[in-house]
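**Student:** Everything below, folded, please.
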Amino acid sequence: MEETNKGIQFMQEGKFEEAASCFNKVIEEAPEDPVGYINFGNLLLHMNDNERAERFFVKAITLDEKAGTAYYGLGNLYFEQEDLKRAQMNYQKAIDSGLEEADVYFMQGLTLQQQEHDKLSLVYFQRAKELNPIDEAILFQYGLTLAQTDQLALAKSMFEAVLELDQTHSDAHYNLGVAILFEDKPEEALVHLSKAVELQPDHILAIDAKSKVEMLIEQSNQ
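**Tutor:** Predicted structure coming up:
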């Protein structure tokens, strides 16, 4: 366990050679334990050595077919390669194997979202939010998917929650502004659209929406 912890610490510090040495010792000392192979696979994934990473994750699964973190590692590997079908399959295997962490549900939600399975992705984003209710990336993607499935009131509450965590989140301001427009509150929407442009001057969608809302307000005041 000590070598494993040291290896993880080295990996987080970007000391990949030292991390590899630690994980190699773990595997030598316990060649039938999947943990060493999983950690080495994660290290190789960090190093963009996808081919070898895949072999280490597969080895871990041959030792323990319920090794949820090995399936999660494979899911991440395939997601980065934009092989969404295989990513989806492995994230689901990780969940089915008992990996109950926000990250795996979030990644499965993203994978389904990118395949335009918005209603299905909602289930995973919702579970990710339950497991980690203060992660702005989870809240934002959940909000986007709620908006895409016409659940605007809930979507609005998610964007507001993101802004409670980070007032400088330009995309949250933009999407909250759009959601408020559907409530027929152009002045309130303009506040958030303007903030989005202020925070990100090249935010094309926010610039366009802001211009249209300003014209709408001007016409209504004539």
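
**Student:** okay, CA-based contacts and neighbour counts for the rest of this
**Tutor:** Noted.

**Student:** so where do the helices sit in the chain?
**Tutor:** 2-12, 16-29, 34-46, 50-63, 68-80, 84-96, 102-114, 118-131, 136-148, 152-165, 170-181, 186-199, 204-221 (DSSP state H).

**Student:** Export these as a markdown table, with columns for mean neighbour count.
**Tutor:** Shown next, in a markdown table, are the helices of the chain (neighbours: other CA atoms under 10 Å):
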| stretch | mean neighbour count |
| --- | --- |
| helix 2-12 | 18 |
| helix 16-29 | 18 |
| helix 34-46 | 25 |
| helix 50-63 | 19 |
| helix 68-80 | 25 |
| helix 84-96 | 21 |
| helix 102-114 | 23 |
| helix 118-131 | 20 |
| helix 136-148 | 23 |
| helix 152-165 | 19 |
| helix 170-181 | 24 |
| helix 186-199 | 20 |
| helix 204-221 | 14 |
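
**Student:** Here is the second sequence; please produce its structure so I can put it next to the first one:
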Amino acid sequence: MSDAHAAARITLNEALTRAHAHWNAGQAAQAEQLCRSVLAASPDQPDALHLLGMMAHAYGKLDMAIDCLSAACSAPGVSAAYAANLAEMCRQKGLLERAEAAGREAVARDPMLVAGWNNLGITLQEAGKFEESRRCLERVVELHPDSADAHSNLGNTCRRQHQFDLAEAYYRRALALDHGHAQAHSNLAFLLSTQGRQDEAAAEARIAIELDPHLVEAYLNLAEAEASRHRHDAALRALDMLSAFAPRHPAERVARAKALLRMQRVDGALACARDALTLAPQSADAHHAHARALHALGRTDEALAAYREAARLPGVVREDALNGLIQLLDEARRPGDARAARDEMRAARPSPAFVRETDS
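**Tutor:** Modelled structure (predicted):
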């Protein structure tokens, strides 16, 4: 008897138990069939929706995953972990406001949920809300002090607060806890590149790639280190390696646009930036890359609109986008608008009082 026929003769709970067992055994087709059988009988069943969403995410179907998780989380009394998972999926899609809302819901439902605090902290980090991000990730370290992930993520927020020594200490603590932590090696590569330590950065990025050949950020960090050493062909090769397993990844398209701009191949940069916008229309990074390419081509009105959109969207490029906007307004001899943009940038810049040290 097939699982589909069996599902009609067993309870929903039994069908879900079997679905999880199939999924854990690597039998995705059978797991999906059972989930859909459950949903045919009970269309709003949250556990089936959640499992179906997790399967969709595993197979790269992010839109479907978000739809399933959103429906699951709308049911009363569901696990806080469902909201935490939804937060991470929305973050990966660049939907930072939805991700933040889901993350806050997760920790409100369960203040001891490590994944909830972690996913909320990372989302706030990407949204540029660094002080809140830091509090969330310090909570993760408090709840799970032996977690290399927790220390690595906290290092990212400290890095973005320009507390580079503290960030490096967190990354190295993560590596002390787990020498094979590819993400920590990659994060350390980014920090070292930011500090101009490009040889060390490239070495750390290559270690990360050896440990995890599918770690997207490691290839991006290697490309940045190579480009910063004016090894532009090597930077493009790193991005080619990324494209081999993650074709048309939005971050790869943005990184390639930046690399091509450095090489003064502006038409190619514009095409890559437009690809990124198609793939991730709510990405501030994509809009910023688009603005820079348009600026380089002298397409002033379009570039102004793109800079403004990059500054409006949540993300960490807002100040760079406003700087580009100001430069372009100065070039266009629009001093009043440039003054207004400078005022906006000053208002957006966090007060130094919010940057603090911890005892960690």
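
**Student:** corresponding residue for residue 97 of structure 1 in structure 2?
**Tutor:** By TM-score structural alignment, residue 97 of structure 1 lines up with residue 75 in structure 2.

**Student:** which residues sit in contact with the closest residue to its match other than its chain neighbours?
**Tutor:** Leaving aside its chain neighbours, residue 75 of structure 2 sits nearest to residue 46 (6.4 Å; criterion: CA to CA, 6 or more residues apart in numbering). Residue 46 of structure 2 makes contact with 71-73, 75, 78, according to CA atoms under 8 Å, 6 or more residues apart in numbering.

**Student:** if we can go back for a sec, distance of the match of residue 97 of structure 1 relative to residue 206 of structure 2?
**Tutor:** Applying CA to CA, to the nearest Å, the value for residue 75 of structure 2 to residue 206 of structure 2 is 44 Å.

**Student:** of these two, who's got more company?
**Tutor:** residue 206 (21 against 13; other CA atoms under 10 Å).

**Student:** Run through the residues that contact the more buried one.
**Tutor:** By CA under 8 Å, 6+ apart, residue 206 of structure 2 lies in contact with 218, 222.

**Student:** my read: residue 86 of structure 1 touches residue 76, true?
**Tutor:** No. If you go by CA atoms under 8 Å, residue 86 of structure 1 and residue 76 don't touch, sitting 9.8 Å apart.

**Student:** any idea which residue sits dead centre in structure 2?
**Tutor:** Nearest residue to the geometric centre of structure 2 (CA atoms, centre = their mean): residue 92, 4.8 Å.

**Student:** Please pull up the equivalent of that residue in structure 1.
**Tutor:** Counting by TM-score structural alignment, residue 92 of structure 2 lines up with residue 114 in structure 1.

**Student:** hmm, back to that, tell me the one of the contacts of residue 46 of structure 2 nearest residue 345 of structure 2?
**Tutor:** Using CA to CA, residue 73 is the member of the contacts of residue 46 of structure 2 that lies nearest residue 345 of structure 2, at 36.8 Å.

**Student:** Which residue is the nearest non-sequential neighbour of residue 27 of structure 1?
**Tutor:** Counting by CA to CA, 6+ apart, the residue nearest residue 27 of structure 1 is residue 36, at 5.1 Å.

**Student:** do residue 44 of structure 1 as well
**Tutor:** Distances taken as CA to CA, 6+ apart place residue 53 nearest to residue 44 of structure 1, at 5.1 Å, with adjacent residues excluded.
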